[in-house]
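Colleague: fold the following for me, if possible:
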Amino acid sequence: MTLLLAAIIVAITLGVTFWASGRNTSASDFYVAGGRISATQNGIAIAGDYMSAASFLGITGLIALNGYDGFMYSVGWFIAYLTVLFIVAEPLRNLGKYTLADMLVYRLKDPKVRFYAALSTITVSTFYMIAQVVGAGSLISLLSGGVLKAEVAIPLVGILMIIYVVVGGMLATTWVQIIKAILLMFATIVMTLFILARFGFSFSELLGQVEARNGVEYLGAGVKYKNPLDLISLCLALVLGTAGLPHILVRFFTVPTAQDARKSVVWAMILIGAFYVMTAFMGNAANVLVGKDRIIEANAAGNMAAPMLAQYLFGGPGTTGGEFGLAFVTAVAFATILAVVAGLTIAASTSFTHDIYNGVMRGGQATEAQQFRVARMATVAVGIVAILLGLLAKNQNVAFLVALAFAIAASANLPVILFTLFWRRFNANGAVWGIVGGLAVTLALIAISPNIMGVDPPEKTTGRHVIQAPAIFPLENPGIISIPAGFALAVLGTLLGRRREEDERSFEEMQYRAYTGAGMDGTVAAHD
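Modeller: You can find the predicted model right below:
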């Protein structure tokens, strides 16, 4: 049943992809759907892009296994959109064309900035993508009864991802995300109503049973993150990272105006806020109805909590209703993965083609046909890399993997975005130092953290840790160190760089265009 429902969803999305292929004829169509997506469509697509496998599978599992500490992922990711709405959305739409680097280069006018911004985009997209394909491996293994292992499932998702993007471009990706968002919201609303009915429409009753089963400490901080700094570091990365996520930022280039960009964020926040509230119901209900032991037995990281909860809500294992619930939620989660992976792939391939190939290697002189061809080749390369890295990380919790992507985005991208928009003295040297330094510090801390380093018990045949040695850096998320480091390095690089009057004049021009949109149609914007 699960295979059938998943096949139906794949067939529908592939149909949309081939429909979009007839409208995917230029580089602009491939990158941003020609800027023809409406605000409502884009808002739903943003929600579809944002509510990833990490949200649906990972957070439900983290709450089921860790209580309050798991719910912090939901809170952080939702609050993060306030930064996007009030600071980033409108200036980005007015200053850029296809990528984050466009906005930076519009003001700083240095090809080195474009190259390093593209490098950061590709790195963030890769970390985020790993989480999605790992979730796919867990899902397909479950729905096939263990017959199809992650080693088969992950390449399957990679191949579908490549087809969506190569054939349909951004238009197909947008509609796949819209379909996925509608399916996911429907599934979570139905599950939440069933949960409320099971517990007398009382969230207090649900939490009371969680407390009775796990103890009162389960409802407070400290179950997963014994060190308070770990929780603070995580929250910093989640709240600040969204404004630097390339696959989210690129969506603001798909709408006609900056006003539509702002409306898109409002629509997205409504859907995302409702969804993350419902993860609290799903995670706690999974703890009570399914039980931690069964969840861990199905997947040690907790990624199968949501599908197993649906099975119990609709009648239990072995019943027709239970098997349908498991099948439907698993199929929706699979659609979730496909949609998000497609968005990440197009962000990474667009950044490589537009920024590195055309902007740096060809000096902006590549033809539309050349960019279109290279973008498709880059998509295939990105897909292959995602498959290989997904296989290496198949034992990790998907929500945790995404949190690391947020830490990179907050440390390398956000400082440069804010200083570009608000600091007159900021220059290209500061941008390079901020991006490279923030990226390097984050990756270095991740490499020596408990995520990579640790000693697994000898009885475990598949070790969780890549390096079997005690961790040097004690925190799981490096945000509390790497984010201030990114800002500090951007400031230091700016002060050490040469101060030029033209840089400060370009700041005034940039601000005028960022907040008025004047000159976006190609005319010269004049102002006092």
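Colleague: please make it C-alpha for all contacts and neighbour counts, starting now.
Modeller: OK.
Colleague: check which helices and strands the helix or strand harbouring Asp29 sits against.
Modeller: Element membership of Asp29 [criterion: DSSP states H and E] is helix 27-32. In terms of contacts (3 or more CA pairs under 8 Å, 6 or more residues apart in numbering; DSSP states H and E), helix 27-32 is packed against helix 150-198, helix 368-392.
Colleague: give me that answer again for 6 Å
Modeller: helix 150-198 (3 or more CA pairs under 6 Å, 6 or more residues apart in numbering; DSSP states H and E).
Colleague: after the helix it packs on, which helix or strand is next?
Modeller: helix 203-214.
Colleague: from the rest of the structure, what touches the helix or strand that that next one is followed by?
Modeller: Next helix or strand after helix 203-214 toward the C-terminus (DSSP H and E): helix 228-241. The contact list for helix 228-241 (CA atoms under 6 Å, 6 or more residues apart in numbering) reads Gly76, Trp77, Ala80, Phe406, Ala407, Ala409, Ala410, Leu475, Asn477, Gly479, Ile480.
Colleague: before we move on, the earlier item: ok now the helix holding Asp29, how far from the chain's centre?
Modeller: 21 Å (CA atoms, centre = their mean, to the nearest Å).
Colleague: stretch 118-137 too?
Modeller: On CA atoms, centre = their mean, the centre of stretch 118-137 falls 8 Å from that of its chain.
Colleague: now do stretch 401-416
Modeller: The answer for stretch 401-416 is 11 Å, by CA atoms, centre = their mean.
Colleague: and this one, please, so the two structures can be compared:
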Amino acid sequence: MLIATWIITFVLIVGIGVYAGTKITNSGQWSGSDRSMGIFAVGAVLGAWQIGGMSIVGAAQNGYVMGIAGSWYSIANGLYILALGILAKTMRRNFPSDALPDYLEKRYSVRVARLQSYVWIIFGLVYIPIQLKTVASILQIVLPNLNTQLCMFIGVTIAVAYTAFAGMKGASIVGRVVCIATYILLGWFIFTNIGDFGGYSGLISQLPEGYDQLSAMSTQQIVAWMIGGVLTSIVLQSALQPVLAAKSDKAATWGCILGYVIAGPICILTAIIGMMAKAKTDDLGDGATAFAWAIKDMSSPVMAGIIFAVMTMIIAATLATMMMATGTIVTNVYKKQINPNADEKKLLTMSRLGTVAVAYVSLLLGFFIPSAQMTNMFLTVNYVVTAPFSFSVLAGMFWSKANAKGSFWSIIAGIVVALVWVVAGLNDQINVVYPTIIACYVVGIAVSLSTSSKSAIAQ
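Modeller: Got it, this is the predicted structure:
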């Protein structure tokens, strides 16, 4: 019954996403560059992106190992959505298209734009497998006889089924469905089960000391999530795309606010589910399977099947947004560097085929990525790849002296420092976002000022 319910539910959701793409006739409608999305569409895409991006399994894992402090992830890290709302009008005035490389080329140089394109494609290929591991952990509860690799294949196929075909249209429709369903289902799950523990206070009494303390999460980590989230969001193609796709500045700004309202509280629910699993058993190791174990152990087969289907789809929605963003960059590379004369039909075909290619190449890479510490790996990869570009975007919009050389070398400095920091094992002492941001901003400002002065003297 669990398997049957799971299949029926997710087939219906995927079907909704695919149907949304039946009227797409050009690449602009696929990527969102036609600027037709309203407040609810923007909010749903951003909300689903954040919720699926480690707020389910990762936050439940943190709830299992440290308690309610595990809820900080969506509360702190999700602030980037509000930052996007504040900057939405400025970005929409400065960005010539829905692709970040086009802005970097316009503001700086082709070299900077190409560097961002190549780094983003690599990032997408590494990011997607991390999310696939999360999907696989849920699928293996539903389909226990399948190995991780096969579950990852199923997960990527689910996401690509509607993303490649429907693009931003499918992402917005599926986002609305899964965000609403997630809150209803998880809220109902906690409401119907927490009484067995004697309410929340009874649950706390059955857990190790400190599980009721938000302060169990280090302040450094919370601040790193805030700063890292805000400074990296402005270079995340997957976060920028729905904002740039909004039909008006008002829709973009209020869509971001709605996105945070949707995503911000979710980790409170998932952390509590992890805590409920901890109160029931100490046998889940690092807690990576805490969410799936709790849902299966404390729900009827029918309800568990529905919950697992919706959770699979909201994580797949995050995958879909990343696939779509990477597909957009691939299409941009194709249009700018390979076939500048491509018509809309070719670009739409390239967007779809590029998304499929990215999905399955990343699947192959995913077979070699370890499952342990998925949340930390996700955040580390995120900051290593995105934080170094934040100077180029922010300074480009607000500092007239920022130039191409300053932009390029700030990116190189940020990437090198981030990689060295992580490889040296220093991330456990001080989060990688701090030295990365310092390095790229210091180098960016210094190089821009020094080269601007030389240019002025030469003139």
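Colleague: overlay them and tell me the TM-score.
Modeller: The TM-score (TM-score structural alignment, normalised by the length of the second structure) is 0.88; 455 aligned residues with a CA RMSD of 2.9 Å.
Colleague: re the thing from before, hmm, which two among the contacts of helix 228-241 of the first structure are most spread apart?
Modeller: Ala80 and Leu475 (21.4 Å; CA to CA).
Colleague: and which of the contacts of helix 228-241 of the first structure is nearest Gly137 of the first structure?
Modeller: Nearest member of the contacts of helix 228-241 of the first structure to Gly137 of the first structure, counting by CA to CA, is Phe406, at 22.0 Å.
Colleague: which residue is the nearest non-sequential neighbour of the closest one?
Modeller: Gly241 (4.4 Å; CA to CA, 6 or more residues apart in numbering).
Colleague: return the residue of the second structure aligned against that neighbour.
Modeller: Taking TM-score structural alignment, the alignment pairs Gly241 of the first structure with Thr232 from the second structure.
Colleague: Met72 of the first structure too?
Modeller: Counting by TM-score structural alignment, the partner of Met72 of the first structure is Trp72.
Colleague: do Leu309 of the first structure as well
Modeller: Leu309 of the first structure maps onto Ala294 in the second structure, by TM-score structural alignment.
Colleague: list the buried residues of the helix or strand hosting its match.
Modeller: In this structure, Ala294 of the second structure sits in helix 290-298 according to DSSP H and E. In terms of neighbour count (16 or more other CA atoms under 10 Å), helix 290-298 of the second structure has its buried residues at Ala290, Phe291, Ala292, Trp293, Ala294, Ile295, Lys296, Met298.
Colleague: thought the fifth one was touching Ala277?
Modeller: Yes: the pair formed by Ala294 of the second structure and Ala277 meets the contact definition of CA atoms under 6 Å, at 5.3 Å.
Colleague: in the second structure, what sits opposite Val255 of the first structure in the alignment?
Modeller: Under TM-score structural alignment, Val255 of the first structure pairs with Ala246 in the second structure.
Colleague: so how far is Leu104 of the second structure from its match?
Modeller: 21 Å (CA to CA, to the nearest Å).
Colleague: what about the helix holding Asp29 of the first structure, how far off from the second structure?
Modeller: Here the mean offset of helix 27-32 of the first structure against the second structure after fitting is 1.3 Å, by mean CA distance after the TM-score superposition for the first structure.
Colleague: what's in contact with that helix?
Modeller: Residues contacting helix 27-32 of the first structure (CA under 6 Å, 6+ apart): Asn24, Gly34, Gly169, Met170, Thr254, Thr350, Glu368, Phe372.
Colleague: the third one matches what in the second structure?
Modeller: When the structures are aligned by TM-score structural alignment, the residue of the second structure matched to Gly169 of the first structure is Gly167.
Colleague: burial measure for its match, as a count.
Modeller: When neighbours are defined as other CA atoms under 10 Å, Gly167 of the second structure has 33 of them.
Colleague: ok, it - contacts?
Modeller: Applying CA under 6 Å, 6+ apart, the residues near Gly167 of the second structure are Trp30, Ser31.
Colleague: if we use 7 Å, what do you get?
Modeller: When contacts are counted by CA atoms under 7 Å, 6 or more residues apart in numbering, Gly167 of the second structure touches Trp30, Ser31, Met324.
Colleague: doesn't Val341 of the first structure fall inside a helix?
Modeller: Yes: counting by DSSP: H, G, I helix; E, B strand; the rest coil, Val341 of the first structure falls inside a helix.
Colleague: that one touches Ile162, doesn't it?
Modeller: No: at 9.3 Å, Val341 of the first structure does not count as touching Ile162 under the criterion of CA atoms under 7 Å.
Colleague: which of the two has more residues huddled nearby?
Modeller: Legend: neighbour count by other CA under 10 Å for Val341 of the first structure and Ile162, higher for Val341 (35 against 25).
Colleague: how about the contacts made by the residue mapped onto the more buried one from the second structure?
Modeller: When the second structure is aligned by TM-score structural alignment, the residue opposite Val341 of the first structure is Leu319. By CA under 7 Å, 6+ apart, the contact set of Leu319 of the second structure is Ile128, Gln131, Ala159.
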